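Trainee: no sequence on this one, just coordinates:
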């Protein structure tokens, strides 16, 4: 039986989902959280749908064993490939994250938007369905090959990442995009480098704030919002070296190694 004081569980293929955790924690500061970085199996974006589903089930089971009252799939690839199966298999609310292409398509003035995402997201049925609903918009899709691997290796500000971003963003700039959608929870950490490359007028959209609002809404709907005005406990675990996760969350929290 889940109670209001049970934690929110989040998982990702690595440290990227912390960009989602930060938005949730900012909006819901009294909610306890447990974050799993499945770094040992990162990146998910190059894996098969079956592998992604299997890993998502493994992460979910662990979070439920720790009493999670709701699961945030803080990974675009896992959401677009496994959320349907997760919801069918487990009796707990799930929050997924999807690339925010619809807001970009509605807002574009040039008629051209870009999306930078993993192969697993861009080739998923769910993404194809979302794209098919959009008419009269030129969508420049780009797989962010190797970006997640470099971030997970602690090379966030490396020349390799800058070089890849220049290559990936050039066709979008040539197509006169005015919105860039980040379709991977790792990519918000690349925004400073991306801004150096894109023309000044291009808007960058990620899903973090929308996911936080949806989490609050679903908790309220299920009468699971934590109403105790206490400081929240936030636990972070990685099944590989926790050093990169620690560098992202900062000294206020502790990233621990855990086999899961």
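Mentor: Happy to help now that I have it. This is a predicted model, so every value here is computed, not measured.
Trainee: please make it C-alpha for all contacts and neighbour counts, starting now.
Mentor: Will do.
Trainee: residues contacting residue 208?
Mentor: With contact taken as Cα atoms under 8 Å, 6 or more residues apart in numbering, residue 208 is in contact with 19, 20, 23, 24.
Trainee: among these, which one has the most neighbours?
Mentor: Most neighbours among these, by other Cα atoms under 10 Å: residue 20, with 26 neighbours.
Trainee: measure the closest residue to it other than its chain neighbours to residue 73 for me?
Mentor: Of all residues not flanking residue 20 in the chain, residue 208 sits nearest, at 4.9 Å (Cα to Cα, 6 or more residues apart in numbering). Counting by Cα to Cα, to the nearest Å, the separation of residue 208 from residue 73 is 12 Å.
Trainee: same deal with residue 36?
Mentor: Using Cα to Cα, residue 36 is found at 10 Å from residue 73.
Trainee: ditto for residue 21
Mentor: 11 Å.
Trainee: repeat for residue 120
Mentor: 15 Å.
Trainee: more crowded one of these two?
Mentor: Between residue 120 and residue 73, counted using other Cα under 10 Å, the more crowded position is residue 73 (28 against 24).
Trainee: just list the residues touching residue 125, thanks.
Mentor: Counting by Cα under 8 Å, 6+ apart, residue 125 has contacts 80, 81.
Trainee: including secondary structure and distance to residue 116, could the contacts of residue 208 go into CSV?
Mentor: Converted to CSV, these look like this (DSSP: H, G, I helix; E, B strand; the rest coil; distance: Cα to Cα, whole Å):
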residue, secondary structure, distance to residue 116
19, helix, 16
20, helix, 17
23, helix, 21
24, helix, 23
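Trainee: want to compare, so here's the second one:
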């Protein structure tokens, strides 16, 4: 069982930012990643649609023999992970915006969060946020249009830069000192964000925390892969294969799959 792969899915290429953290932390593990680019973005879909897509992806990963599934999508986590955990025997790891460390360390008592509509409107996000943001001004911004640009291969484009500036300026005017990234696509924006944000504004994402939590669950369940065989990383997309390859610089095996 321990040599079976870690399964992952996201509404496109964004969750590969989590994959990279996992692979760095646990290079001996095998991975299967599903980029559901055909249905991206999840953030503007209904809860029922998000649930159906999450079930579809999870079933496929279970069929491929995955020992654990990382829901590498904030929107899918906040809208579907309770259902997934209740209906399938494999452990599920979710991802939420890292609002807690931002709120705890903010000196200006103002933090910004850039996330999808599906994440910001979810009960899980609001419950988590309310636990840690007493006395903190939280400026929420729906990142409308960001995921489609990344999925279209326009990560470093004038359109992206202008869009990000329009989202960040209202946050900066309210003196934020932390920006929380609430979508797994968004870590790929960090070079652009750093060129726009003042140096004192810190960016936080959840990638490393998710990787560590996955490792902890695998250890607890005695599922760590101790095999000396060369590990495999397989990525499947139902969208533009070239976009996935460009994001990963052809580092891993990538294939088209109609799912």
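Mentor: Nice, thanks for sending it over. Being a predicted model, the structure only gives us computed values, none of them experimental.
Trainee: that older thread, shared neighbours of residue 21 and residue 73 of structure 1, which are they?
Mentor: Contacts common to residue 21 of structure 1 and residue 73, judged by Cα under 8 Å, 6+ apart, are residue 10.
Trainee: so who does the spatially most central residue of structure 2 touch?
Mentor: For structure 2, residue 184 is the residue whose C-alpha lies nearest the centre (Cα atoms, centre = their mean; 2.6 Å). Neighbouring residues of residue 184 of structure 2 by Cα under 8 Å, 6+ apart: 14, 15, 16, 17, 18, 72, 73, 74, 207.
Trainee: same deal with residue 51 of structure 2?
Mentor: With contact taken as Cα under 8 Å, 6+ apart, residue 51 of structure 2 is in contact with 76, 79, 80.
Trainee: map it across to structure 1 for me.
Mentor: Here residue 51 of structure 2 is matched to residue 53 in structure 1, going by TM-score structural alignment.
Trainee: ranges for the strands of the stretch 151-259 of structure 2?
Mentor: Secondary structure of the stretch 151-259 of structure 2 (DSSP state E, counting those that start in this stretch): strands at 178-182, 202-204, 233-237, 253-256.
Trainee: the last one vs structure 1, average distance?
Mentor: Compared with structure 1 after the fit, strand 253-256 of structure 2 shows a mean deviation of 1.3 Å (mean Cα distance after the TM-score superposition for structure 1).
Trainee: give the buried residues for that strand.
Mentor: Of the residues in strand 253-256 of structure 2, 254, 256 count as buried by neighbour count, 16 or more other Cα atoms under 10 Å.
Trainee: same for it, what does it pack against?
Mentor: Applying 3 or more Cα pairs under 8 Å, 6 or more residues apart in numbering; DSSP states H and E, we find strand 253-256 of structure 2 packed against strand 233-237, helix 241-248.
Trainee: what sits up against it?
Mentor: 233, 234, 235, 236, 237, 238, 239, 241, 244, 245.
Trainee: how does it look with 6 Å?
Mentor: Strand 253-256 of structure 2 has contacts (Cα atoms under 6 Å, 6 or more residues apart in numbering) with 234, 235, 236, 237, 238.
Trainee: burial of the second one, as a residue count?
Mentor: The local packing count at residue 235 of structure 2 equals 23, with neighbours defined by other Cα under 10 Å.
Trainee: quick one on the thing from earlier: for the contacts of residue 184 of structure 2, which one is nearest residue 158 of structure 2?
Mentor: Residue 158 of structure 2 lies nearest to residue 14 out of those, by Cα to Cα, at 19.9 Å.
Trainee: pretty sure that closest one is touching residue 185, no?
Mentor: Yes. Residue 14 of structure 2 is in contact with residue 185 according to Cα atoms under 6 Å; the separation is 3.5 Å.
Trainee: which strand or helix spans the closest residue in space to residue 223 of structure 2 that isn't next to it in sequence?
Mentor: Computed as Cα to Cα, 6+ apart, the closest residue to residue 223 of structure 2 that is not its neighbour in sequence is residue 2, at 4.4 Å. Residue 2 of structure 2 belongs to no helix or strand when assigned by DSSP states H and E.
Trainee: what's the match for residue 2 of structure 2 in structure 1?
Mentor: By TM-score structural alignment, residue 2 of structure 2 lines up with residue 4.
Trainee: residue 226 is in contact with that match, correct?
Mentor: Yes. Shown here, residue 4 of structure 1 and residue 226 form a contact pair, counting by Cα under 6 Å, at 4.8 Å.
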